[in-house]
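Asker: Got a sequence here, can you build the structure:
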Amino acid sequence: MNRRTLLGSAAALVAASAIPAFAQDEKLKIGFIYVGPVGDGGWTFQHDLARQAVEKEYGDKVETTFIESVPEGADAERAITQLALAGNKMIFTTSFGFMDATINVAKKFPDIKFEHATGYKRADNVATYDARFYEGRAVIGTIAGRMTKSNKIGYIGSFPIPEVIQGINSAFIHARKVNPDVEMKVVWVYSWFDPAKEADAAAALIAEGVDVFMQHTDSTAPLAKAQEAGVLGFGQASDMSSFAPKPRISSIVDNWAPYYIKRVGQALDGSWKSEATWAGIGDGEVVIGEITEAVPAEVKAEAEALKAKIASGEHHPFTGPLKKQDGSDWLADGQKATDEELSGLNFYVEGITAPMPK
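Answerer: This is a model prediction of the structure:
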C-alpha cells in the first residue's frame, strides 16, 4: 500500500487496537516511520526504495505503509503507536532519534517486531541495524583529499552523535593520508533534513575557501549550492545522480533492501529474533556510487583499491597510529578501533581544528 498513513482521531486509534495478531494465512502488515519526506533524494528515499523492494519480493504476502516527515521525540512515539494500533506486526523506525520512542512503544506491544535503524537499545521484540558509513567516508575522503586545490575540505554534520563523528574522522584521516596539507572545516545544522539550513552550511564552507565538501544530511540542497559556486561534493545516502558529473563526483549509497527483505522473510517464516547488525562495504550495505569522469583515472583507481581493501577486511579505516584532537594517544601503530570504541566515539582525531559541539 503505497500511501502515507495518518489515523485522524482518538476513536480511530481505539478501534484499530482490536486488530488480531498476525497469522501465517494473513498478510504481514509492515509499517515504516521516516524522519524526512520520501522525496528527499537521500536517506529517506533509500529506505523507501527498500520498502518497495520488500513489496516486490513478497507480493501479496505483505502489506506496507509509511508515515513520513516524523520529528524525533514525542511525535515519533505517537506515530509509532499509530502504526501499532493499525495492525502492523512489524515496524521499521528509520532514524537514530526514534530510539527511545521505539523502545517505549515496543514495551506496550510485545507481539510486534520492531526494527530500529542506527540505534543501540534492544529488547526481545526490538532489533537494531546500522551501516558502517565510516567505511564509505574513507573512500570519498581519499577522493576529496586528491581533488581539492585549496587544501580545504568541508563537512556538513547533522547531529554530533557517534555515527556522524565516525564519518568526519574517517574522511579526514584518509584525505590527509593522500594530502598532508589538507584542512577540514565542519559546520553543524542540527537537523537531518532542512534544505535551507543545509544550503546555508554549504555556503558557509564555500566562504571559508572549501572547494570540496561532504555531508551527513539528507537533502540535495548542498549539491545545488556547490553547483552555483563551482565546487565539488558527494551524494549522501542516495546516488543523487542528477548532480553528476559535477558537482557530484561520487556518492555513498545506503543499500537497505537486502536487509529488509531478509528480516521480513524471517518474520514470515517464524525465524525472526532480536539482534544487532552493523554491515558495511563488504556486505553490500554501504555502496560507493559512480566515480565520475570529473575524477582523474589515477584517483579513481586509488579510491577503488581502497574500497576493495576495506571490503576484504585488509584495511580498517581506524588503524593507528592515531591521536585524539587534544594530542593524547588513542590507537597505537597497527591497532584497530573496536566496535565498542566506535559506537561511543565523541571526539575528533588530531589535525581537525574545528571545536567539538557540546
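Asker: switch to C-alpha atoms for all contacts and neighbour counts from now on
Answerer: OK.
Asker: what residues does stretch 148-159 touch?
Answerer: 144-145, 164, 168, 181-192, 198, 201-202, 205, 209-217 (CA atoms under 8 Å, 6 or more residues apart in numbering).
Asker: Also this sequence, please, to line up against the first:
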Amino acid sequence: MPRKLMLSLTAIFLMILSACSSSPTSTTSTTTAPASSPAAASTAGTTSSTPTQTEKKLPRVAFVYIGVPGDGGWTYEHDQGRLMMEKELGIKATTVENIPEGPDAERVFEELAQKNDIIFGTSFGYMDPMYNVAQKHPNVKFLHATGYKTLPNMGTYMGREYQSAYLVGMAAGKMTKNNHLGYVGAFPIPEVIYTINAFTLGAQSVNPNVDVSVVWSNTWFDPATEKQAAISLLDKGVDVLAAYQDSPAGIQAAAERKVWGIGNDSDMGRFAPETYISNPKWNWGPYYVKTVKSVMDGTWKSEAYFGSMKEGITEMAPLGKNVPADVKELIEKKKQEILAGTFDVFQGPIVDQDGKVRFEQGKKMTDEEILGTTWFVKGIKGVIPK
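Answerer: I've put the predicted structure just below:
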C-alpha cells in the first residue's frame, strides 16, 4: 500500500501494528468467518490504530460417507445437504468417502475427532464405532444417521421416509397389472423393514389384492449384486419393482424388462425415464444447517431427531412422465392428508404376515415401535433373517 514520504516513523509503526493485528491466522484446522461477516469487515479508510475485531472462528465440521456422492442416491443426497450447509454458513467441511462399517470407521472417527468440532456419520453401521469414539471425546459433537444410541455429545437423526414410501406404494398398487410387486431390501434392519411395510400398506390401500415379494441384497451400494437380486424378482413375474439401495441398479434392471421401477433416496427418474414411477427422496440440508447453527450459538442438545414430510427432510420424488394423471391426483390428495396430520401411515388395524393383529383399529404405532420393527405386514412374501 503506498505511503506518503512525510509520515513519521511512529505513524508507520502504528499502521503496521494495526494491519498485523487484523490478519487471520492461517491453519489447516480452523475455518474463519467469510469476508462479508461483521467479524471480517474491511477496515479500509480508517486511520485508527486500534486492532480490528478478531475474526470469529467457525466450527470445524466433518462428514463420513459409506459411498460416494456419485452413487446418485443416499450419499449424493447427504452431500447435497453438506453443500447447502456450507453455502448458508460459510463453512468448508471435510468429507471422507467409501468408509466401510466396522473397525475402519472407528479409526476414521478417532482421527476426525482430534481435528473437528462436529462429525456426521451417515450410515447405520457407523453407530457403534461412533459411540465408542464419542465417549473418548466429550467436547466433540457427534451426529449419527439412522441409529438409536445417544450420549450427551452424540445425537441421532432420521426422517419418516415411511410416509413417502406409503405414497409410492399407492402408485405401485395402481400401476400393477398382475398384482405382483417386488422389493429388493438392503439389510434386514428396522429402517428397511418398516419402509417396506409402509410401501405395502400404501399399495394395499388402493389395491387389496397385491402382494409384495422381498429379497435381500445385503448391500448398500453394489450395483452388480443389486441388479442380480432385482433380476431374481423379475424372473418371478413381478410387474413393479422397488429397491432400497443407494444405486439405481434395480430400476435399470426393471427398465430392461419394460417393467415399472421405483428407486430410493434421490430422484432416480433419469436412469429409466420411460418406466419410472417415483421413489422416496431425502432432503438433509435444512437439518445440517439447523444442527451446525445450534452448535454455533450454544443451544445444541443431544436428541433422537425423527423428521417428517412436513418438516421437509423426506419427500416423494416427482412421479414419472408415464404415470397417469388420475394416479397423480390420488397421491397428491393423500400427501396433503399426511402433511396436515390427518392421516397416519402406521395406524391400526395392522396385521402381520402370519395373521397376527399387531395393532388394533385406531391404535397408532409409537416412534419406539416403528424404529424397533422386526416383522412384515400381511401381504409380504419373504423372510426376515435372524
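Asker: before we move on, back to that, could you turn the buried ones of the contacts of stretch 148-159 of the first structure into a PyMOL selection?
Answerer: In PyMOL, a selection of the buried entries from these looks like this (16 or more other CA atoms under 10 Å):
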select buried, resi 144+145+164+168+182+183+184+185+186+187+188+189+191+192+198+201+202+205+209+210+211+212+213+214+215+216+217
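Asker: Keep only those of the contacts of stretch 148-159 of the first structure that are in strands.
Answerer: 183, 184, 185, 186, 187, 188, 212, 213, 214, 215 (DSSP state E).
Asker: out of those, who's nearest residue 172 of the first structure?
Answerer: Checking these against residue 172 of the first structure with CA to CA, the nearest one is residue 184 at 6.8 Å.
Asker: Do a quick rundown of the strands in the first structure.
Answerer: Going by DSSP E, the first structure shows strands at 28-33, 62-67, 90-93, 113-117, 126-131, 152-157, 183-188, 212-215, 233-237, 248-254, 276-279, 286-288, 322-323, 329-331.
Asker: The first one maps to which residues in the second structure?
Answerer: Under the alignment (TM-score structural alignment), strand 28-33 of the first structure falls on residues 59-64 in the second structure.
Asker: What are the buried residues along the matching stretch?
Answerer: In stretch 59-64 of the second structure, counting by 16+ other CA under 10 Å, buried: 59, 60, 61, 62, 63, 64.
Asker: for stretch 317-327 of the first structure, same thing?
Answerer: 317, 318, 319, 320, 322, 323, 325.
Asker: what does that stretch contact?
Answerer: 134-135, 138, 170, 174, 310, 329-337, 347-353.
Asker: next one: stretch 343-358 of the first structure
Answerer: Outside of stretch 343-358 of the first structure, the residues within contact range by CA under 8 Å, 6+ apart are 160-163, 165-166, 168-169, 172-173, 183-186, 322-327.
Asker: now stretch 178-191 of the first structure
Answerer: Contacts for stretch 178-191 of the first structure (CA under 8 Å, 6+ apart): 142, 145-146, 151-160, 172, 175-176, 197-198, 201, 204-205, 210, 217, 351-354.
Asker: count of neighbours near residue 21 of the first structure?
Answerer: 12 (other CA atoms under 10 Å).
Asker: Confirm for me that it is in contact with residue 89.
Answerer: Yes. Using CA atoms under 8 Å, residue 21 of the first structure is in contact with residue 89, at 7.4 Å.
Asker: and for those two, which residues touch both?
Answerer: residue 111.
Asker: quick one: what's aligned to residue 330 of the first structure in the second structure?
Answerer: So, by TM-score structural alignment, residue 330 of the first structure is matched to residue 358.
Asker: make that residue 232 of the first structure, sorry
Answerer: Match for residue 232 of the first structure (TM-score structural alignment): residue 260.
Asker: Ok, residue 263 of the first structure next?
Answerer: So, by TM-score structural alignment, residue 263 of the first structure is matched to residue 291.
Asker: coming back round to it: how about JSON lines for the buried residues of stretch 59-64 of the second structure, with distance to residue 129 of the second structure added?
Answerer: Listed next are those as JSON lines, based on distance: CA to CA, whole Å:
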{"residue": "59", "distance to residue 129 of the second structure": "22"}
{"residue": "60", "distance to residue 129 of the second structure": "20"}
{"residue": "61", "distance to residue 129 of the second structure": "18"}
{"residue": "62", "distance to residue 129 of the second structure": "15"}
{"residue": "63", "distance to residue 129 of the second structure": "14"}
{"residue": "64", "distance to residue 129 of the second structure": "12"}
